[in-house]
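I'd like to go over a predicted model; first the sequence, then the structure.
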Amino acid sequence: MAFQPIVDISDGSVFAYEALVRGLDGSGAGSVISQVTPDNRFAFDQLCRRRGVELAAKLGITSRVSINFMPNAVYQPALCLGTTLAAARRHDFPIERIMFEVTEGEQIEDRPHLTNVLNEYKRQGFTTAIDDFGAGHSGLNLLAEFVPDVIKLDMELIRGIDHDRVRQSIVVNCVRLARDLKIRLIAEGIETEAEFLMLKGLGVKLMQGYLLAKPAFEALPQITFPAVAEAAPRRRRAA
């Protein structure tokens, strides 16, 4: 796993660290996930959960750890959580610090199954998140059926937002929607100071992207705030 922080720019704290899958040779997520098949999907999903919790405890993460899960690998939600719960107990990692993100990598054909999975995760005390909000299955239809704790805006909405009025309008209304539904909103994929400033001005407080920190392999990276971040400290080491 590599870890990338999600930062609260209002005070410079870390909201969560996302655990991003890597190969044993350090290869990226795309290369690893391309090797996942229906036959090994369940084992892979369970291994990612266990490894994410193990490393979070080893690295001393005191905020949340965000773990992507594959909905099609989850057959009985309560039973499939056994590995995660066992790892949390074994490493004394509180389950309320574990956030599960629905990934965009799979085509979801059984929407009721997905909402059942998310409801069970929330019932068990985990934080739930819809990733890539605004793309594929992760849109308003899913939100109408299940209200998560967190939504992560699709990075295609973020790219070039500083000079795109349409993207600005979409994001500002997503901020209002999240506020009305009491959902935390994260903007991911931030790469430029201009994007950072625009999102800050639109009311986005939780951000993730290379501008702030690149993923670090089995480590917590240093966070670097852009020079334009007036209210935030310039540099902050990960806690």
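Now that the structure is in, tell me what you want to look at.

Only C-alpha atoms from now on, for both contacts and neighbour counts.
Noted.

give me the number of residues near the nearest residue to Leu202 once chain neighbours are set aside?
Spatially, and ignoring its direct neighbours in sequence, Leu202 is nearest to Val172 (5.7 Å; CA to CA, 6 or more residues apart in numbering). A count of nearby residues for Val172, using other CA atoms under 10 Å, gives 16.

Correct me if wrong: Val172 contacts Met198.
No: Val172 lies out of contact with Met198 (CA atoms under 8 Å); the separation is 10.3 Å.

In the protein, where's the longest helix?
Across the chain, the longest stretch assigned as helix under DSSP state H is helix 41-58.

Identify the residues contacting the residue lying closest to Val21 once chain neighbours are set aside.
The shortest distance from Val21 to any residue other than its chain neighbours is 4.7 Å, reached at Met1 (CA to CA, 6+ apart). With contact set as CA atoms under 8 Å, 6 or more residues apart in numbering, Met1 has these partners: Ala19, Leu20, Val21, Arg22, Arg51, Gly52, Leu55, Phe217, Glu218.

another one to put next to it:
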Amino acid sequence: MEFPSQIKQQSCMDCLSGQSLGFEIRMAFQPIIDWQTRQVAGYEALVRGPLGEGAGWVFERINEQNKYYFDQACRVKAIETASRLGLDKMLSINFLPNAVYNPETCIRATIEAADMFGFDIRNIMFEVTESEQIVDHKKLLKIFDSYAKRGFITAIDDFGSGYADLSWLESLRPRVLKLDMGLIRDIHQHPAKQQLVANVQRLCLEMGTEVLAEGIEQQAELDYLAGAGIRYFQGYYFARPALEQLTRAEEIAALQQR
């Protein structure tokens, strides 16, 4: 049995309506910056409530009974909104590994949504948060393997904030590793953080994994990390998440000049 019998795969329209959750979800988008080219490389889709309420408001309403629906709904809503906004770059979607009953079922839902809304699946990146304790490590390995084989980009989010370590990183071998903002904060002033990031960079280089530093809020943090060889960045220094909007490179440049 792929997943509990009382749970059925939702259609794209079911996911968009929010009927299975009992409330509508919307998406905010935060740009991911390629500092080498000074361009937007893609956007992370971040869940919001019907009136733009933050992720905390949404997650207070997620439980064991609806988390599978929620995971599917987030995928579909992110793809539908990104397509409607004309996004033709990478779209990063968070997923809950403990809510994925069978990766192939979720892949089918993702492909169905991409086909329906005309979004290139090669531009989709799936992030698993490192701060969520993984109940079944073998299951997550299977999920990552399934996604990679189908052409999706795989990523670990918030690395350095919780349960993962370098050996776990080596097992998963994601295409992208996102360093947690707690590790990034004031890194230019903390030799211990600098050493940890350097260790992670060496391992990622060996695996062919791209490092992305998230949570950038200061020029000094950006300067240090760019000088250390990191190419991709995300954070309030560039732009805050915008509800159903894509912040463009020229707008980001204008914000930085204020």
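Looks like it arrived, so ask away. If you're wondering where the values come from, they're calculated on a predicted model, not measured in any experiment.

what's the TM-score here?
Comparing the two superposed chains by TM-score structural alignment, normalised by the length of structure 1, the resulting TM-score equals 0.91, with 229 aligned residues with a CA RMSD of 1.7 Å.

Now the strand or helix carrying the residue nearest to Leu202 of structure 1: buried residues?
According to DSSP states H and E, Val172 of structure 1 maps onto helix 165-180. Of all the residues in helix 165-180 of structure 1, those buried under the rule 16 or more other CA atoms under 10 Å are Arg167, Gln168, Val171, Val172, Cys174, Val175, Ala178.

Looking at these, which is nearest Lys205 of structure 1?
Closest to Lys205 of structure 1 out of those is Val175 (9.8 Å), distances taken as CA to CA.

Can you show me the strands along structure 1?
Assigned by DSSP state E, the strands in structure 1 fall at 2-8, 13-20, 64-69, 98-102, 127-133, 150-153, 184-187, 206-207, 216-217, 223-224, 235-236.

how far does the last one sit from the chain's center?
Looking back up the chat, that one is strand 235-236 of structure 1. Centre-to-centre, strand 235-236 of structure 1 and its host chain are 21 Å apart (CA atoms, centre = their mean, to the nearest Å).

so what does it touch, helix or strand wise?
Where contact means 3 or more CA pairs under 8 Å, 6 or more residues apart in numbering; DSSP states H and E, strand 235-236 of structure 1 is packed against strand 223-224.

do the fifth one as well
With contacts defined as 3+ CA pairs under 8 Å, 6+ apart, strand 127-133 of structure 1 has these neighbours: strand 98-102, helix 111-124, strand 150-153.

which residues are in contact with it?
Residues lying outside strand 127-133 of structure 1 but in contact with it, judged by CA under 8 Å, 6+ apart, are 96-104, 118, 121-122, 138-139, 148-155.

One more pass at 6 Å, please.
Contact partners of strand 127-133 of structure 1, identified using CA atoms under 6 Å, 6 or more residues apart in numbering, comprise 99-103, 139, 148-154.

got it, and the longest one?
Outside of strand 13-20 of structure 1, the residues within contact range by CA under 6 Å, 6+ apart are 1-8, 63-67.

Out of the residues you listed, grab the one that's most surrounded.
Highest count within the contacts of strand 13-20 of structure 1 by other CA under 10 Å belongs to Pro5, 30 neighbours.

mean deviation of the longest helix of structure 1 from structure 2?
Per the superposition on structure 2, helix 41-58 of structure 1 and its aligned residues are separated by 0.5 Å on average (mean CA distance after the TM-score superposition for structure 1).

what's the matching residue for Ala56 of structure 1 over in structure 2?
Taking TM-score structural alignment, Ala56 of structure 1 has Ala82 as its aligned residue in structure 2.

Just list the residues touching that match, thanks.
For Ala82 of structure 2, the contact set (CA under 6 Å, 6+ apart) is empty.

ditto for Ile170 of structure 1
With CA under 6 Å, 6+ apart as the criterion, no residue contacts Ile170 of structure 1.

The same query, at a cut-off of 10 Å, please.
The neighbourhood of Ile170 of structure 1, defined by CA atoms under 10 Å, 6 or more residues apart in numbering, consists of Gly134, Leu157, Ile161.

same deal with Pro174 of structure 2?
Remark: with contacts taken as CA under 10 Å, 6+ apart, Pro174 of structure 2 is in contact with 126-128, 144-145, 148, 153-156, 204, 207-210.
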